[in-house]
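[1] Fold the following, please.
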Amino acid sequence: MKFKRNKTLDETVVSPSSSTPTNTSSSSTSSSKKRPSSVNSDFDVSNYAIVFEEMMDSKETRDLFYEYLQLNRSVESLMFMNQVEEYRAEYNKKFENVICGENVDKKQVHTKIVEIYSKARGILDQFVFQGGQFELNLAFANKDKIRELWETKVCESFEKLDKERLEVEKLSKIISMLETDTLFGLAMFSVNLDLRFDQFPRFSRSEMLMKFLESKGERFTRAIATDISKGFQLDIRFKPHHLQDSTIDDKFIYFGFTLAEDTPDWELTYSDKKNTCELYQSKTSYVFDTETLKGLRLSKVVTRVPYPIEEVWACFWNIDLHKVIDPMGGAETFKLMDYISPVSEAEGKPNYSNQQVSCCTKFPIPFMKKRDLPITMTAIRDPELNMIMVAGHTCSLIETREDCIPAQLMFYYMFYKVSDNETRFIHTVYTDLKLPLNPSLMLKVIMLKRAKDYKKGFEQQITRLRKEKSTKDGLMDTSQFVDAMKYNLAIEENTKLYPNRSWYNEWLQLREKRLSLNMSDAKSN
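    The predicted structure is shown next:
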């Protein structure tokens, strides 16, 4: 087995299988063909993977992204971000060197406050407050927090300013309230996630971007992208024994965020007409243990469900609904064998709740044996993202069934609250089901059916249950649901052990360090 050391984190990285070479071309059909560059005959744009942060920091590529979003009628988020960045620059220019002491020109400071207050009000009216011309699809709770800050603090303080008797303390207070991240940080975080997860993966594979980079040449492209000409290796932080371990740790949870993100190894193999249901497959076969595994393929389902996260999540944790929605996922045979409550690290392992589950997956293929998948898993809620994650993998705690073939996998189910009436559902699977004949094609067929089943199943079941019995708010009634797998107990106990912890922020900090180092290395070369 081949190993590679990460430059910033002392973790094991598993290399792609030598039997399946990495395809480094772009994922879209139109842009995957190699083109000779008009700028440099040796420059091949398909050898580069654009980085979201670098793309957003470059005015030219950001403007191109804006044009792409306009064509796809989803430009509001980037319009908002652009206006907030303009606001940030103006705010910093006005107040960066302002020290509100007794000798300061208070009337001049007041004039600046009036100007920046007016600009802030314009942005909020257009993008955040109800009825705005470009109202963003934000959760009501977030809108309420922003409105409360604006109306009960900013506006109230602003209206109390007496131009004839300006006080330094009051001027300083309102300047602080109008600070960019204080006022817009919550909304910026939300729209940034939407752009990163929804629009950017399609833009990064678009013909528009490929042609633009060809025209700009290699030097420009290297400044905003990573070179994948020698292959792309996903940062997989595990050793062979992890597929046998009975516990879940921080590294495993972080890996869920890595898989959810777009990378050059993801190939978009299916998208519905509205881009609300997509399937990605890895171009590479990854190997943990060459003695027992042929290669593990990555699959990712991304779908947007037009219902609240509470209802979508309930359809998942209710095992009776889950097996109807995803008949090929093995939920029909799920059986909770044991549940272990989490303990603090000081007390020893496990430091997350542990659901030990027996599962036997069957396929709609004649004469094909079922796959035995003994699973250990946990569930967390990230308060920063307003997201629920179920993370799990096979383990060696449960005896293999005689009528099944033992298989291995890792999986993540992630539920993101996009707004009060929309949920982003991401399901990633890293698996070798030991399929006969053409395993890549068979896995693609299986995952395509599952992707469509999830999209259709969530919507059908929620619609049906709302009609049968709903709450006073019009939501489906879950009061009689039974959480047989103890997903909610896992969330409750993990939250109690780690109150207000954001795994996403921790992962983001590690990722930014690694990305910064990689980009520095690329530019120095």
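
[2] going forward, measure contacts and count neighbours with C-alpha atoms only.
    Fine.

[3] for M389, helix, strand, or coil?
    Three-state assignment for M389 (DSSP: H, G, I helix; E, B strand; the rest coil): strand.

[4] can you give me the helices in the stretch 51-200 of the chain?
    52-57, 59-71, 76-95, 106-127, 140-148, 156-159, 168-177, 180-194, 200-203 (DSSP state H, counting those that start in this stretch).

[5] Out of the ones you listed, the one nearest I248 is which?
    When the helices of the stretch 51-200 of the chain are compared by C-alpha to C-alpha, helix 180-194 sits nearest I248, at 25.7 Å.

[6] and the closest one, what does it pack onto?
    helix 76-95, helix 140-148 (3 or more C-alpha pairs under 8 Å, 6 or more residues apart in numbering; DSSP states H and E).

[7] if you set the cut-off to 10 Å instead, what comes out?
    helix 76-95, helix 106-127, helix 140-148, helix 168-177, strand 408-419 (3 or more C-alpha pairs under 10 Å, 6 or more residues apart in numbering; DSSP states H and E).

[8] before we go on, could you also do this sequence so I can check it against the first one:
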Amino acid sequence: MPAKTASFDPRNYSVVYEEMIESKESRECFRKYLTNTSLSDETILFLDELEYYKKEYDKSIAEIMEILKLENDTLNNSDSTSSITEFSRPTTFKKKSQLKKVTKQLRRITDKSNSIFNIYIKPSSEKELNIGHIQRELLGKHEKIQEKFENFTKLISEKETLGKSASSVSINDTESSNSSQEGSLDSNESNLYPLCSEIIELLDYQKLFNEVELTVHMDLKMDQFPRFVRSQFLLNFLKEKGENFTRTIAIDSSKGVNVDLRFKPNDLMDKTVSDNHIYFGFTLAEDTPDWKLIQDKKLYQSYCSKTPYVFSSSRLKGMQLFKSVMYLPYSFDDVWAMWVHGDNHIKFDPQAHTDYQLHKYVPPCEEGLKENSVDKPMYALQLLTSGLDYKLPFVKKRYFCMTGTTIKDPFNDMYMYVMHTGDFSQDELPRQENGIDAFALSYYIFYKMYDNMTRLVHVMYGDANFKYNSNLILEMFWKKRTKDIYTKMDKLMNELTEGGTKKLQLSDSVDDQCYDKAWRDNQKLYPNRSWYLEWSKSNREKRKSTVFKKE
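    Model prediction:
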């Protein structure tokens, strides 16, 4: 029985997803939680199978290296030190047994990859993952592996049928032509080595499964993990395991948590959008120890930050961040087509869009990569004014002068609309004078989950310049806002799609606020750029510097 400290309270600890998922015991606890709460556990089981595949792949590659007597310096793979992607010098199968052993190892890892595809990837498979467009890409890779391996075994079969049994078979055309003692090779035999190398490269888990692995982790972290870390199920598990174990997967948050804001003091006063604004959106979208759950419904949740943040000490008081996570049972493309049409915003969010007006649109330009000004921005700019009626007694409407942009990340089927207040004059962005200027940072992030489910994450930081700040009032306001937006958006989507039977056409939407135009213009300047992968890589590097005390 693990030793327990009398004062140990697991509620003082915040579990870190990356540490939890790497621990065999806590990972199994997570899987049991998913099963017990009627949530799907195929994602955890897939990760278990993938870990096994990685070990078996590395083992098979080590065997092949030994068989071919290759040194480590013959490997050329920047992504994985464990796989062979290119043989950089002439290599021969000196005995028939070598070819036979290599074939056995290739068949071994090919069969294991087939097992993963048959259970988790193929349509209508036993535990099919909801991975969107990645599924089609993976199936294409799988088909190519099957084709190459069949060709490889076919060439071997033809060789055996022809009865060619030279004492030393060269697998390199150059060596074959220069070495008379090896004898000349027929075309079938000379193709064996390139095929072997290509199959090994195609089976490399970094290239074959890396994208789906990242997607699965993202879905687990954003959907099931937030409920798991707040569950009595996990609390009981940590009480049983004790403080020493808890410290290996969690951090002590009883004295506060440091959150990487990625912001400079003047970021809410800037008139443009930078990489930091986009990266911060990903940070806020995921569940961190600083988020307190204040409303938990089946298809939407509300959160507020435990810590008040100050982005500009000269003009802003410390305020909480607020977040809504909503699950809309409609396709990703339909939800986006609805969002693009400006008039729809008044229907699902009249509170913030009654006085919403786009004053100017500025396309991005290459000069903006160095200058990043309103005239020459690095991202397309949507310059706008907006009003927000808090509907509180004796509280005037607040007005926001904002700059924003929209991106589409090619990696994870995601749109992000980010906007923040800027230090604009009345001449630059006119607004009504009977209200009060306020300051804010806001995100709307759309994720494609699967065919008929879209996740919407809405985050807001705001200083409405109240004479007093009441966290209780603001939490009540945010819970109501989350419920209202979800209810009205769901109703609107149901009407537009005629109960989910009609496909919305983006061409029918009037993009008067330039949401769609902005991401397309940004994509032209940054083709194939994934801000999510950049942010994810930066986070991994930061985690490497975090020390967890192991038992």
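
[9] Fetch the TM-score of the aligned pair.
    Superposed pair, TM-score by TM-score structural alignment, normalised by the length of structure 1: 0.85. Supporting alignment: 479 aligned residues with a C-alpha RMSD of 2.4 Å.

[10] Let's have the helices and strands packed on helix 180-194 of structure 1 in JSON lines, adding distance to F158 of structure 1.
    Below are those laid out as JSON lines (distance: least, C-alpha to C-alpha, whole Å):
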{"stretch": "helix 76-95", "distance to F158 of structure 1": "16"}
{"stretch": "helix 106-127", "distance to F158 of structure 1": "8"}
{"stretch": "helix 140-148", "distance to F158 of structure 1": "14"}
{"stretch": "helix 168-177", "distance to F158 of structure 1": "7"}
{"stretch": "strand 408-419", "distance to F158 of structure 1": "30"}
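
[11] Deepest in the core, which of those is it.
    Per residue and on average, the most neighbours among these fall to strand 408-419, with a mean of 22 (mean count of other C-alpha atoms under 10 Å).

[12] so where is it in structure 2?
    Under TM-score structural alignment, the counterpart of strand 408-419 of structure 1 in structure 2 spans residues 439-450.

[13] Just give me the mean distance for that stretch relative to structure 1.
    Here the mean offset of stretch 439-450 of structure 2 against structure 1 after fitting is 1.0 Å, by mean C-alpha distance after the TM-score superposition for structure 1.

[14] picking up where we left off before, compare the helices and strands packed on helix 180-194 of structure 1 and give me the one nearest L259 of structure 1.
    Once those are compared by C-alpha to C-alpha, strand 408-419 is nearest, at 8.8 Å.

[15] what helices or strands is the closest one leaning on?
    Using 3+ C-alpha pairs under 10 Å, 6+ apart, the elements in contact with strand 408-419 of structure 1 are helix 140-148, helix 180-194, helix 250-260, strand 297-305, helix 309-317, strand 375-382, strand 387-394, strand 422-432.

[16] Which of these has the highest mean neighbour count?
    Mean neighbour counts were taken over those using mean count of other C-alpha under 10 Å, and the top value, a mean of 26, falls to strand 375-382.

[17] The aligned partner of Q130 of structure 1 in structure 2: neighbouring residues, count only.
    By TM-score structural alignment, Q130 of structure 1 lines up with P123 in structure 2. As a burial measure, P123 of structure 2 scores 16 neighbours (other C-alpha atoms under 10 Å).

[18] Same question for the one 5 residues further on.
    Burial of E128 of structure 2 is recorded as 18 neighbouring residues (other C-alpha under 10 Å).

[19] right, and it touches Y450 too?
    No. Counting by C-alpha atoms under 10 Å, E128 of structure 2 stays clear of Y450, with 11.6 Å between them.

[20] what's the residue positioned nearest the centre of structure 2 in contact with, if anything?
    Central residue of structure 2 (C-alpha atoms, centre = their mean): M218, 4.7 Å from the mean position. When contacts are counted by C-alpha atoms under 10 Å, 6 or more residues apart in numbering, M218 of structure 2 touches V212, F225, E286, N412.

[21] Neighbours of E402 of structure 1, how many?
    Per other C-alpha under 10 Å, the neighbour tally for E402 of structure 1 reads 8.

[22] Could you do the one 3 residues further on as well?
    Burial measure for I405 of structure 1: 17 neighbouring residues, criterion other C-alpha under 10 Å.

[23] Contact partners for the closest residue to it other than its chain neighbours?
    Among residues not flanking I405 of structure 1 along the chain, R371 sits closest, at 4.9 Å (C-alpha to C-alpha, 6 or more residues apart in numbering). R371 of structure 1 sits next to 330, 359-363, 400-401, 403-408, 433-435 when contact means C-alpha under 10 Å, 6+ apart.

[24] And those, which of them are buried?
    In the contacts of R371 of structure 1, burial by neighbour count holds for 330, 359-362, 400-401, 404-408, 433-435, counting by 16 or more other C-alpha atoms under 10 Å.

[25] now, which of the residues you listed sits nearest K239 of structure 1?
    In terms of C-alpha to C-alpha, no member of those lies closer to K239 of structure 1 than Q408, at 13.5 Å.

[26] Is the closest one in contact with P374, as I believe?
    Yes. Shown here, Q408 of structure 1 and P374 form a contact pair, counting by C-alpha under 10 Å, at 8.7 Å.

[27] on that earlier part again, need the helices of the stretch 51-200 of structure 1 in TSV with distance to T495 of structure 1, can you?
    Below are the helices of the stretch 51-200 of structure 1 laid out as TSV (distance: least, C-alpha to C-alpha, whole Å):
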stretch	distance to T495 of structure 1
helix 52-57	31
helix 59-71	38
helix 76-95	31
helix 106-127	33
helix 140-148	20
helix 156-159	36
helix 168-177	31
helix 180-194	22
helix 200-203	32
